[in-house]
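J.: Here is a sequence with its predicted model. Questions after.
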Amino acid sequence: MPETKDSAAHIVERLSSSYGVTSQRALASCLDVPSNNVSAWVQRKSVPGNAIIKCALDTGADLKWLVTGEFAFAKNESLKITKKDTSSSGHVLLKKMLSSGGRAVLSRIIEAYGFRTQKELGEHLNISSGTISTWVRREYFPGDVVITCALDTGASLEWLATGEMGIASLEETTSSGIPMVSKKILLAGKLDDDGFCYIDQSFVPDGVNLNNLNFVRSGKSSWLIEMGVNELSNGSWLLDIDGTLDIYTVSKRPGNKIRIIGHDGEFECLINEVKAKGLVVVILKNAI
């Protein structure tokens, strides 16, 4: 959690300000927790991440301001949530958050960071693999880690917490207008999700459907691939050959045949003996 424990009282003050309430009892009602919980947080000098996430999603308050107090609170009066409004919507939100714990929330956190394994996440956040395994086994919702991930990566807090808002919504909120595309890793003939990345549109050839564009990497090579294109022509392609995916150079031959060149050899076959999964539109190679 990106906040010192002795600031719990200040966090409670910012939570109260966000909801527009003045007492700990009223804040507890807004957060849908027992009335004595808030005072216990102050005494223990630790506010649970779940409460902070719920407040941010309920009221629209800036997450970093709630956690650190670094930014001025500039939320319009019209955005304040009344006790009556919160008692209903807040309960539903809390239920969604807690029911989205365990493996589901862990997968979203790993995806937001762009990691591939739980081990990478644990090393980045200095959390033991045993602790992460416990989240999965007990369907636990790690609120503090969700907050850290949102602040670190800029991923949608709502998506991280509930899974209901796609991470691709980041594209709509960035001022740069640079499109976000899915990242994939090609490993052992399989294509696995590898997070998201931003692509400068000037690198993409005209006519390419950005919605179908994937950044695919394998070893020291990577490609921009327009997925779903399946009418084979001369060029580089992502092909499925006998259930195994790889990148090949394709050239057409008479008699409905094609010549296929891969990293470990070349051969000819009938065009219907392979399945085209996507057209390579840009080839990128590591200079090292």
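T.: Everything's here; your move.

J.: CA atoms for contacts and neighbours, from now on please.
T.: Will do.

J.: Helix or strand next in line after the strand or helix carrying Leu121, which one?
T.: According to DSSP states H and E, Leu121 maps onto helix 118-125. Downstream of helix 118-125, the first helix or strand assigned by DSSP H and E is helix 129-138.

J.: before we go on, here's another structure to hold up against the first:
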Amino acid sequence: MQNRGGRQVIERIVAAYGFTSRQALCNHLGISQSTMANRYARDTFPADWVVICSIETGASIIWLASGTDIEPSSILLNEKRLADTNPDELNRTDSCTRKSPIEININPNQGGKAAIERLITAYGFNTRQALADHLNVSKSTLANRYLRDTFPSDWIIRCALETGISLLWLANGNGPKFLSDSNSVVHLKHQVIIDGKLHNEGSLVFDKSLLPSRLKNPIGISVDGNTFIAEGKYDDVSDGNWIIEIEGKVSLRKLTRIPNGKVKITSVTTDFICELKDITTIAKCCCIFSKEI
């Protein structure tokens, strides 16, 4: 993976998320503006951001990395939405996206050992030396990353392209190694609400026919024995069941919009009215899968 072409890759990542600026991407990734500016100015290939973006948005890793694959339909929909939306609403949408805690986090300084072991498995090798030979890197380079637990984003991208193995599995071991070639299934991030906090629980695989159509960013969220398929990307808050955060606590609540920027919040035990700005909306529930009939 050549360490260049970063500017165009960053622009494709911005488009994949539907953002309108690199600053919005900085906020989403939790990085400083100077880090972004440095990579952009030096044209440095952002392998770690490519991995994160492909997992989160479903955009083709080939398109993100090189721009040569077919542009994802979600990008075209985002471009149409951006063209039809006024600047004030775009700024608000970017702000809403920054609030969402549903994201893939990759720490460049940890997870390297396990990821390298998965790379060896993916290629069918038996040793790290065989992996080093295949990647055309020195034994000391691989040993240094392994000992320092440095996350090998560039090698993961190459392996995914060469083997067809799931990028998510290569990155963190979650989900199946191979996704269906028939495109009849969808791979969703899965989170569970425990004691008012969202916890990552790997992934869920659903037949697409079971899910609502036109979801931009479907997420599986489980609470109290039920799993909700929720929309993590939205332009407005409408009436319905939502995953929300109130004073640091995440829960499932029914929201009803009221004039003058207010909202009625209803649960099994209580209901009250407050300003919409006083809560953080995370995702809107679209359907439910229950273990009990």
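T.: Perfect, I can see it now. None of the values given here were measured: they were computed from a predicted structure.

J.: Any idea what the TM-score comes out to?
T.: The TM-score (TM-score structural alignment, normalised by the length of structure 1) is 0.53; 169 aligned residues with a C-alpha RMSD of 2.6 Å.

J.: still on that earlier bit, residues in structure 2 aligned with the helix holding Leu121 of structure 1?
T.: Using TM-score structural alignment, helix 118-125 of structure 1 corresponds to residues 128-135 of structure 2.

J.: List the buried residues in the matching stretch.
T.: 128-129, 131-132 (16 or more other C-alpha atoms under 10 Å).

J.: Need the three-state assignment for the equivalent of Ser73 of structure 2 over in structure 1.
T.: Taking TM-score structural alignment, Ser73 of structure 2 has Lys75 as its aligned residue in structure 1. At Lys75 of structure 1 the chain is in coil, as set by DSSP: H, G, I helix; E, B strand; the rest coil.

J.: What about Lys75 of structure 1, how many residues nearby?
T.: Here the count is done by other C-alpha atoms under 10 Å, and Lys75 of structure 1 has 13 residues near it.

J.: How about Ser7 of structure 1?
T.: Ser7 of structure 1 has 17 nearby residues by other C-alpha under 10 Å.

J.: again, but for Ala114 of structure 2
T.: Neighbour count of Ala114 of structure 2, defined by other C-alpha under 10 Å: 17.

J.: Show me what it lines up with in structure 1.
T.: Using TM-score structural alignment, Ala114 of structure 2 pairs with Ala104 in structure 1.

J.: which SS class is that match?
T.: Quick answer, by three-state DSSP: Ala104 of structure 1 is helix.

J.: can you list the residues that contact the longest helix belonging to structure 1?
T.: What stands out as the longest helix in structure 1, according to DSSP state H, is helix 83-98. Taking contacts as C-alpha atoms under 8 Å, 6 or more residues apart in numbering, the residues outside helix 83-98 of structure 1 that touch it are 26, 29-32, 54, 58, 140-141, 161-162.

J.: mind running it again at 10 Å?
T.: The contact list for helix 83-98 of structure 1, computed with C-alpha atoms under 10 Å, 6 or more residues apart in numbering, reads 19-21, 26-27, 29-33, 50-51, 53-55, 57-59, 80-81, 99-100, 105, 139-143, 158-164.

J.: ChimeraX command for the buried members of the residues you listed?
T.: Restricted to buried positions by 16+ other C-alpha under 10 Å, the ChimeraX selection for the contacts of helix 83-98 of structure 1 reads:
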select :19,20,21,26,27,29,30,31,32,50,51,53,54,55,57,58,59,80,81,99,100,105,139,140,141,142,143,158,159,160,161,162,163
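
J.: I'd like to know which of the buried residues of stretch 128-135 of structure 2 is nearest to Ile258 of structure 2.
T.: Leu131 (59.6 Å; C-alpha to C-alpha).

J.: Identify the residues contacting the most centrally placed residue in structure 1.
T.: Centroid-nearest residue in structure 1: Ala112, 3.1 Å away (criterion: C-alpha atoms, centre = their mean). For Ala112 of structure 1, the contacting residues are 106, 149-150, 152-156, 159-160, 167, 194-196, by C-alpha under 10 Å, 6+ apart.

J.: make it 7 Å
T.: The contact partners of Ala112 of structure 1, by C-alpha atoms under 7 Å, 6 or more residues apart in numbering, come to 153, 155, 195.

J.: correct me, but the second one touches Ile167?
T.: Yes. Between Ala155 of structure 1 and Ile167 a contact is recorded at 6.2 Å, counting by C-alpha atoms under 7 Å.

J.: Quick check: chain neighbours aside, which residue is closest to Thr134 of structure 1?
T.: Tyr140 (7.6 Å; C-alpha to C-alpha, 6 or more residues apart in numbering).

J.: That neighbour -> structure 2?
T.: Checking TM-score structural alignment: Tyr140 of structure 1 goes with Thr150.

J.: State whether that match is indeed within a helix.
T.: No. Counting by three-state DSSP, Thr150 of structure 2 is not found in a helix; it is coil.

J.: residues contacting Trp135 of structure 1?
T.: By C-alpha under 7 Å, 6+ apart, the contact set of Trp135 of structure 1 is Gly102.

J.: Could you check how far it is from Ser29 of structure 1?
T.: 27 Å (C-alpha to C-alpha, to the nearest Å).

J.: ok, now how distant is Ala276 of structure 1 from Ile247 of structure 1?
T.: Using C-alpha to C-alpha, Ala276 of structure 1 is found at 10 Å from Ile247 of structure 1.
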